[in-house]
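*Asks:* sequence first, then the predicted structure, then my questions.
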Amino acid sequence: MKTKLLFFVIFQIYAGFLFAQKFEKTTDKNLLPNIILYESGRQENVYISAKSRAKSAKEAMSVFEVTYTGFSDEAKAAFQAAVDIWSQILSSPVPITIDARWEVMDQGILGGSSSPELFRNFKNAPFKDTWYKPTIANRLAGYDLSPEGYDMIIRYNSTANWYLGTDGNPGTKTDLLSVVLHEIGHGLGFSAGAWKDGTSGGIGYVDENGENQSFVAFDHFMFNGDGEQLIDTNIFKNPSTDLLAQFQSNDIYFDSPLANEANGGVIVELYAPTTWNQGSSISHLAESFNGTENALMTYSIGTGEALHDPGPITMGMFADLGWVSVRFDHKALKDIETWTTPRTVSAELYADTSLYDNSVKLHYSVDQFKTDDNIVLMTTTNDTLFNADIPVIANDTVWYYIEAKSKLDRFYFYPSQGTGNISTTFNDSSFYFISGVDNIKPTIMNENENKYIFDVVKLLEISASADDNIGIDSMYIEYKINENTAKYLNLKFDHEDITGTPIYSTELPLYDETLQNGDTLYYKIHAVDSSSNTNSAFIPANGYYKIPVHEIYAPVKDTVIDFDNANAEDIFVLDGFTVDQPTNFDSKALHSPHPYEEGQNYKENEINYVAILQIPIILDDDSTKITFDEIVIVEPGTAGTVFGDAEFWDYVIIEGSKDTGKTWKEFDIGYDCSISTAFTSAFNSTGNGEESMYLNHKIDLLQNGNFNAGDTILIRFRLWSDPAAVGWGWAVDNIQIQKDGIVPTTPGSLATTEITDTTISLIWNKSTDNDAVAGYLVYQNDILVDQVTDTTYKATDLSHATQYSYFVKATDATNNLSEKSNTVVATTTNITSVNIFSNHRSEMKVYPNPASNYINIEYRAEDNINVAYLSIYSLDGKLISSISKSVMDNSFIEQINIGELKSGYYFIRLTLENKVITERFIIK
C-alpha cells in the first residue's frame, strides 16, 4: 500500500486573483480508488428503459472516445449503446476518453472503474481546493486538462456470463449494457474519497499530522443521519476509528438540493454496510434502491436485470457535482499605467439551465469588498457574451467578480467562491488590477525539456511561457556553442496554453553550426514588458541553460553490446544510468541507481532514468528482436492492475524513436518486478540484485505496429518512478539487437574420404539456414582448427599412426552456431622404410652428412615445379617438422637449423607435384 501522502503538480498560477488559485493535478491513490461492481447472485428480472430524453435526442450532447482492448464486435456494440445513452444526457465541450479493457477478473466481479488522475482549482471549479474527476474538470474548464491521458479506465470481466444484446432482455445472463452504463457513471463523478486503513477510516488526502486535508467533490455532500458532515473535522477526526464507524453504520447519505428533490425531498442513502467493502462502500447508492428506477448505481447487479437509465437521483447528484452549471469564459483585466477611460469587463457564459433575466452582474470594490461593493448589470445582445464597465476610479487597486443566477435558484460566481456555488454570498475570491507606474518584471518559464541534443540536429525548437501584469512586448533567446560569440534570435508568440498563458517559440538554426560530440549549447531567455519602464527579465538568473551534444553513429542492421568493452559507455546517452559493476556482480552492465529515487522531488512528481543507444538500428523484415539479460526490482502495481492503470506503480520500458529522439513509442508495454517471482521476492524483502538473478528478455520490435521494417530508429531503456515506495532498480546486460536467433541445421553424415600418414580428408552434408549458411567450423580433438565455406576439409601436417577425432558446426552471417555434427574418429597411416626410401634418393643432395647444427638440401628438377614440401622424420617415423616453399627455376635449395634435435638417424622427405624423394642423414 502506498504511503498516505499527497503528490500534486502545480500547472499554472493565474494572475489577478485575491488568492493564488492554482490548476493542479494529483495521482494520490487514496483519492483514486478502483470502484468495483459485483454480481448480486440473484435473478432479478427488472427492466428500466432509457428515458425519452435519450430516445428523442437528435444529436449527442457530448462525445465519447473509447479505446477497446480485447472486446468482440458484439461487446463493442453493447458498450457503444451505453455510451450513446450517456452522451445524450450529459453535456461537455471536451471529448470524454475511456480506456476499456476486456480481461479476466476474480469470480463475482463484473467490472471496475478508476481514473488515472484528478484536478482541482481549475477554471470554473465549484469548490476551491477540491479534487474533481477529469470528466467534470474538463467540462467546467472548457478544455482538456490532460490531453495525453484517459479520463477513465474501465475493466470488464471476460469470464462473466454476459448478455451482449441491447434490447433489455438478458434472461438468465448479466446485461453488459447496464454494467457499462454503471462503470461510466463512476468515471463521471460517482466516486467518494472514503478509505479504510486498519481500524481507521479516512476521507481524501490527510497528512501525517492530520492538518493538511483535501477531498474529492463527492465528499462535500456526505452526511450521516444526524445531519453531520463527514468532512467536518470538528466532529470527526480524519482519519479515525469514529469515521470508520460511520462508514460501517448503514447511515450515510448524499445531501444536495437536486438529488434530494429527485428523492422526494429526502436525503439520498448511500451504501455503507456494517463491514467495509473495499471498492464499493460509500461510492454506491444503498441497496434499498434495488428494483427501482434508481437501481443502476447500487453496488451489485443480478442476472436478468437490465438498467438502461441512470435514474433521477443519480442525475440530481451529478447536477450538484458540476454537470449542471454555468461556465464562465473571461480573461482577467491586466494592470494599467494610465487609466483615463472606463474599463470593460467581458465574459461569455454557457449555462446548462436558463438564467434569470438581469441576473448576470459585475461586482467591483476598492477595499476588497470589506465595505465597498458596487454592482453593475452586465448586458448582452446574444445571451452569451456579457459586458459591463468599471468607471475610472481614483484608487490604485480594484477588485471584481461576476455573479449569475439560474432558474434552479442557484448562484454562480467567477472566480469560484469555494462553496460549491450553492451560495448567495461572496466568499474570498476575486480578480483585481492595479493602476499606476509599473515596476513589475515579466515572469518567464522555460518550457524546454531537452537534456541533450544529437550532432545531426539541424533545427532545435525552443519555447517559453511568459506573462506580465501589463503585457509582454518582446522575447528573445541568447545562445552560443561552447565559448563562441553569443547569437540572438527573437521568440515569436505561438499560442496560448490551456490556461491562457502565452507561449513564445523559435527554432535555433543549428545547421549554421558544426556540432560535434562533446560540444555544449548554452542559452538564456529574455523578456521585456510593454510598460513605460520596459521592465525586463531573463532566465536563468545566473549563467546559462546547458545542453550537451552527443554523437549519432552510422546506422547498422544489428549489434551486440558487451558492457565489459571499454567503449560501451561511449555509445549510450546516460541520464541517471551508469555502466558499472556493483558488489555481487561478475561483470559490468547498465545499472539504474540502487536504489532508485522517489518521484516526488521532481517535476510532475515523477522521475525518468534513461539510457539511449547512440547507434541507430535499421529495422529488418525478419530478425526484428532485441534480447537482453535483466534484473528488475522495481515497485509492483496493485494486484490485478496492468500497465497504464493508475495503480500500476513504477515500471521499466523499452522504447524507440523514428525522429532522432523527438518522440518515443514503446515496443511493448511497461513492466515491473512481477515478471519474476525472484524479482518480486527481492522487492518484498528489500533485497539487492546479484549476478545469479539475471533473466533473459526478448522483445519483437515490430509487434505492436509502432514501427515498420525499413525504419531507422533509436532505442532507449527507461525506468519510471512515482512518489513513495521504490526498489533496488534495474540492471541490463548482454544486449543483442536484430541478431538472428535461428541457428543453421546440423551438418549431417560427417565421414572420412582419404587417410594418409599426414592427412585426413572429411566430407559432410550441407546445412540450411533461414538466411544463409556462412561457413563451417571444423573441430579437431574438440579444438577449433579451421573455418571453411565448402562441405569438405583436409587436415594436414598430422603425425603418422595417430588417432584424431573430428566434428563440424555450421554458422550463419550473425554467428549463430548449429549443433555439432556426428563425430568421426580416424588414424593416420604408419610410415614404413619402403615408402621412406623408395623414391629417387640420388636426385637430392643432403650435406654435410653427418651434421651438427645445420643441414643443406638441394634438388634440381628436370620438369617444371612450383611448390615443394619438405618434412623431417625421426627413425621411428614421427614427424619432426615440415615446411612448404615456392620453387624458382625448378631448383629447391634450403638450409635447416637442426641444433635442437638429438643425435641419431633421421629422414628427409621432399614432396613434389609428381614425385616424392627421401634421404637419410645423421646428427652427431
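*Replies:* That came through, no problem.

*Asks:* rest of the way, CA atoms for contacts and neighbours
*Replies:* Fine.

*Asks:* mind giving me the packing neighbours of the biggest strand by length in the chain?
*Replies:* For the chain, the longest strand by residue count, based on DSSP state E, is strand 35-48. If contacts are counted by 3 or more C-alpha pairs under 8 Å, 6 or more residues apart in numbering; DSSP states H and E, strand 35-48 sits against strand 109-114, helix 176-187, strand 300-307.

*Asks:* putting a second one here so we can go through both:
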Amino acid sequence: MKKFYSFALVLWLLVPLTNILLAQKPMGIKVTKPTVCYAHTADNPCYIAPPEEYLKWAGSTRTKTSNIEVTYNAGFTAEAIAAFDYALGIWESLIDSPVPIRIDAYWSSLSPNVLGGAIYTNAYANFPGAQKLNVFYPVALAEKITGRNLNGNNPDIFVQFNNNANWNFNPTNPSLPQGQFDLVSVVLHEIGHGLGFAGSFSISGSNGQVGLQGTGIPIIYDVPIENFAAENLIRIYSSPSVDLRSQITSENLFFNSATSSRPKLFAPSTFSGGSSISHLDEVTFNNTPSALMTPQIAPQERIHDPGIAWNMLKDMGWEMVRINHIKLSDTENIDGPYSVTASFQADNGIATNTVKLNYTLDGTTFTSITMNPTGLPNEFTASIPGTGVARQYGYYISVNDNAGREFVNPGKIVRKLQPELQNIFIFETGPDNKPPAISHSPKPFLLASETELELEARITDNIGIASAIVEYSINDVTQPNQTLILQAPQADSIYRRTLLFGSLNNGDVIKYRIVATDNSSNSNVRTAPATGFFTLNVVGLEPTQDSYTNNFNSPSNDFFGNGFSIVQPAGFNDQAIHSDHPYAEGNGQPNNELNLVYQLKIPIRVKAKEATIVFDEIVLVEPGQTGTVFGDEQFWDYVVVEGSKDGGITWTPVADGYDSRANSAWLTRYNSAITGNNSTAVGDPALFRTRTLDLQNKFDTNDEVVIRFRLFSDPFAAGWGWTIDNLKIQIDDTPPLVLHDHIDYLKDTEDELVIITKASDASGIKSLKIEYKVNNGTVSDIDFNVNPPASQYQFTLSGLAALSAGNVLEYRIVATDSVDNEGFFPPSGNFIKVPVINFGTPAATYANNFNSPSNDFVGNFFSIAQPNLFVDGAIHSEHFYPNGVGLDKTSSYSYMLTRPITISAANPLIRFDEIVVVEGHGVGVAFGSANFRDYVIVEGSKNGGNTWSRFLDGYDIVGGLSSWISAFSTGSNPNAGMFRNRTINMTANGNFQPGDQVIIRFRLFANETINGWGWAIDNLFIQDPITSVEQLNTGINIYPNPVTQQLLNIELENNTIGEIRIDLTTVQGQQLQTVSLNPSTEKTKHQLDLSGLPAGMYIITLNGRSGERVTKKIIKTQ
C-alpha cells in the first residue's frame, strides 16, 4: 500500500502521524486572569449610538439570534440591572449562536481607577469546526462554532464592576453629567472581552511570551497579531524571548484578519497586565465609532456600538461557516471514485463557486475540484478518482463566505516559527487487516443491591463496524449474548447496553467481554479485554456495627471502590487510604465529571452522642474560585464524606465538601508547583490535619448509615489528591473534660481548702476523685459520689491549720468516663502545687533579674526558667499556655510576689521587660468586653489577696512588637531579642494610694478557644531607682539607624548615674561586643565598629549600675 506521512504540532511538539487529523487532541483549560477596564480621569463628552442591528431588533423588525443569561450576584440594584440588560440587548442583536451564553456578574469593590474586569471562564482547542488548531477559543465562541454546549450549566463569562464608581444608569440619555461613567458602555466593553477580545501575550522578566496561562498555546485573538512590518508575532518571534518582549511593548502592533482593516492595538512601552494587547490603541480610536474597546473609558463617554471590534470578533469565528462532513472511512475498493459530500451553514452566506474539494496523493501537492449541489439545501458533492492500487488519500474541503473569508474542514494548524499547516482527512484503500478499536472502562465492582449493569464502549474501525456484542456469565454460568447499540449512527462511536440481572448476592462474580467485528471482507475481530474477561465482583454490606476504627497498617478488605487504595507512597511512614496520585481529570468522562469513591462495607448505627467520624487527612485538590462555597458552579474539584441510609442508593453529605482551601498549608503546597493548569506538588506527612465530622448533623439516632469518601474531579485541572489515615467512627477516645478554678496558695492561717469542679463527657462520667499529697508524701484520694445529671461537685479538705509556712499541698482531679477514658485537671495530669505562705513584713523595694533560684513567687502555670533561645532566666508562663479550663471555661494563670510592697509617694513605679504573645482583640473592642479574649495584666491586693484591683488595663498582642505578632501568627517561639520594657505607675489609675501595702501579681487570662506562646517577664524592679532608667533613656542618641556604613555612633548626655555597660547582641541573644563608659558631666561619645558583621538586625543594650536597662534595635544594611 502506498502511504504518505504528515507532520503536525500537538501542544507545540513535533509528532509524526499517519493521520494528521488524529493529532489534534481536544483540549480545555480554566481561565482565571481577567482583563481590566481603567477609568480615565478627564471628562470626555462623546456619544456613539447603538448599531443598526440593535435598532432593528428593538423595533421588532429583526429576530434575536442569541440568548445571553446573566446571574446577578449581590449588590446589583434594579437600575444597574436595567442598564446591564440594555447592553445585553446590543450584543444579542449582533451575535448568532444556538447555545445560550451564561454570564456571572459581580458588583464588587475594585481599585479606584478600575471600572470593571472580565474574562472567559474556560477555553477549548481542537474541537470540531475550529478553523485554527492547537489554538484555544473562549468557551462561548467554541460553543457557537460547534453548536454544542461544552460548559454545562457553568458560566461562560465572568464580569465584575466597581461598586464605588460614579455610575450613570440611564441607557438612553445621550448626554451624561460631568464625572459620571456610563454603565452600559462598560458592560458592553467587559462582555466584549468575555466573547474573545483578549489575548495571552505577556511579559516575564526580560522576556515576552505567548500562551494561555503558561501553556504556550495561544488564544484565537493572538493568532492574527503582527507588527508594523506585517511580521506575524507567533510565526516570526520565539516565545519566550527578549525580541518578543520588544514587540509586545513596541507601540506598533496590529490585528490582521479578513475584514478588520488591520486595526492598531494598545501596546504601550510599559506592559500593563490585563490591558496591554487586549485593547485597541487609545490614541488611534478615542472619540471614534470604534472607541469601545480602548483601554480606558472616560466620564461622559457613551459608546453603544462595538465598532471595528465586532469585525475582529467576527473574524475570530463569531461569523462563520460550519462545514458539516463525515470523514470517509477506509475502503477495500481500490478503483474508486470516492464521493465526498458536505453541507454548509453560513452566518453570512457562501460563494458557491468557491466550494472546493482539495485532495492529495502525496501529502504535498493538492488537486482542487469544484463541488456541485446535490439538490438538497446547502449540500455539495465531488469525487476523488481512484488509482487502481491500494494507497492513502488525503483531502480537505474549503469555501469562502460572502465577506471573503476562507473556511476549511479540517482546520489549519497554527505553529510557532512556521507558517500555518493545512490539516487533512486521510482514508486508505485496499485489503483491510485491521481489527476494530475498543475503548471501555470497566466498573471496579457491583453492589449486591444493584439489579443491572450499564455498559458503554467507544468502538471504531477504519472500514466500519458490522457487529458489537457482549458475552457474559454469572458465577461462570454463560448468559445469552447481548447486542451493543450504536447511539448516534454516523455521529459518534458510542455503543451501550444494559445487562439485567434480577437479584445478586454478596460474593457473586460477573464476567464479560466485548466482541466487535468490522465490515471488511476479512471480518476482523477485536475483543476487550484482549484475553479473558473483565471480572466484576459483587460486593455486599457486612453486618452493622456501632463503631469502626482502622489505622490501615494491617491488611483489610473493609473498603471497596475506584481510584483509591490502601498503600504507603514514598515519603510516608505507614499505610493509609490514598487516591490515585495524581488523580485523573474529568475530561472525557460522562458529563466531563469523574467521581472517585471508597466505600466502607460496614454500616454504622448512629449513636445519640459521640456520633463522630474522625480522621487525619491531606487534601491537595484543585481549589475553587475565591469566595465560592460548596455547591457553587465554580467550586471545581472537591472531596466529601457522605452517608447513605438505603444501602448506597442515595447519598447525603455528612458535611459540606471542601478543597485545598480548607487549610492554608494545603493551598500553599497545591500552588507551589503549577504546570499548565495542573498542580504537580506532592503531599507529605507534615501536611496531615485532623478532621472531625458529626453524623448527628444529617442523620438520626439508630440510623444505619453506610459511609463513603468521594473525590469529585471536573475537567482541565487536577492535583495530587486525597489521603485518609487513622479513621475512627464513633470511637470514644475523648477523655472527660474537667473544669476547675485552681488554687495557687494557702495562707498559714487558713484551715481548709474548698475544691469545686465540673466534669462532663458525652458517654457519661463513671467516677470522679481528688488525689492529693503533702510535702511530696504518699498520694491519698477522695472519691466524689457521682450523681448524674449533676455535673458540678464540691469537696473541702479540712484540718490544714496544722500546716506551716513552707509546707506544700499538691492535688489533681481525675475523672473517668463510661469507657474508662481518663481526664485530668490540670490537663497535663500533673499536680497543682499549693504552698502554705506567710506574706511577712512589707518592703519598700524589690528587684530580681531571675538569674538565681528564687522562692519569692507562688503560682501554677508559671515558673522561673530559661527556655531555648533565651540567654538567662526569667518568669515564663507555660509555653504554650493552656486554653481556659476554669468552671466557666476561662482561666486565670497567676504568679504572685509573696513579699508585700509599701507604695511610695515619690517613686511608685514597677518596671520590667516582657514578651507578650497572647491572642489579640478585635478593632474597637475595649478591655473588659467578652470579646477582648486573652490578655495579661498586673494587679495588686490591699487585703492579703482576698480581692484584687488592676494597676492598668489588661493588654494583649495588639500594639505589641511586630515580632510578637509574627510569632503568634506562625505559632513559632519568641527569642531573647523580643523583650520590650514596660513601666507602670501603681497610683496612676486611683485604685491605690501612697502608703498602701500591696501584694502584686502577674495574671494571664485565657478563654477556651485560641491560645498562644504566652508571657515572659524579666528584670523586675519595683520602686527601685527606676527614675535613672528614664534619665538613661532620654539621654541616649544612637545613629545612624539603619547603619548604612560600618560605624554605629552612641552618644550619652550628662552621664551622672554611674558606669554604663553597652552590650551588642544578636536577636537570639548571642553576645558580640561589650564596652563600659565611665560617668561624666560632659557628652560621652563612643563608636562601635560593625564591619565584621553581616547585614541584619541586632540589639544594643545599655545597662546601668543599679539594674537600669534600655534596649534598642538596630538594622545593618550591608
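*Replies:* Now that the structure is in, tell me what you want to look at. Predicted model only: the values in this text are computed from it and were never measured.

*Asks:* how close does the longest strand of structure 1 sit to structure 2?
*Replies:* Here strand 35-48 of structure 1, set against structure 2 after superposition, deviates by a mean of 3.5 Å using mean C-alpha distance after the TM-score superposition for structure 1.

*Asks:* helix/strand/coil for the residue nearest to residue 19 of structure 2 when sequence neighbours are not counted?
*Replies:* Closest residue to residue 19 of structure 2 apart from its sequence neighbours, by C-alpha to C-alpha, 6 or more residues apart in numbering: residue 426 at 6.0 Å. Under DSSP: H, G, I helix; E, B strand; the rest coil, the three-state class of residue 426 of structure 2 is strand.

*Asks:* what does residue 262 of structure 2 give?
*Replies:* Residue 262 of structure 2 ends up coil, using three-state DSSP.

*Asks:* show me what contacts it?
*Replies:* Each residue near residue 262 of structure 2 by C-alpha atoms under 8 Å, 6 or more residues apart in numbering is listed here: 254-256.

*Asks:* out of the helices and strands packed on strand 35-48 of structure 1, which gets nearest to residue 168 of structure 1?
*Replies:* When those are compared by C-alpha to C-alpha, strand 300-307 sits nearest residue 168 of structure 1, at 5.2 Å.

*Asks:* packing partners for that closest one?
*Replies:* Packed next to strand 300-307 of structure 1, using 3+ C-alpha pairs under 8 Å, 6+ apart, are strand 35-48, strand 174-175, helix 176-187.

*Asks:* in JSON lines, list these along with distance to residue 164 of structure 1 and mean neighbour count.
*Replies:* Putting those into JSON lines (distance: least, C-alpha to C-alpha, whole Å; neighbours: other C-alpha atoms under 10 Å) gives the following:
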{"stretch": "strand 35-48", "distance to residue 164 of structure 1": "15", "mean neighbour count": "18"}
{"stretch": "strand 174-175", "distance to residue 164 of structure 1": "7", "mean neighbour count": "26"}
{"stretch": "helix 176-187", "distance to residue 164 of structure 1": "6", "mean neighbour count": "25"}
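
*Asks:* can I get the ones you listed in JSON lines with distance to residue 478 of structure 1?
*Replies:* Formatted as JSON lines, these follow (distance: least, C-alpha to C-alpha, whole Å):
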{"stretch": "strand 35-48", "distance to residue 478 of structure 1": "52"}
{"stretch": "strand 174-175", "distance to residue 478 of structure 1": "64"}
{"stretch": "helix 176-187", "distance to residue 478 of structure 1": "47"}
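
*Asks:* what's the first helix or strand after the top helix by length along structure 1?
*Replies:* Scanning structure 1 for the helix with the most residues, using DSSP state H, yields helix 73-87. Next helix or strand after helix 73-87 of structure 1 toward the C-terminus (DSSP states H and E): strand 96-103.

*Asks:* ok, residue 110 of structure 1 - contacts?
*Replies:* Residue 110 of structure 1 touches 36-39, 156-157, 160, 179, counting by C-alpha under 8 Å, 6+ apart.
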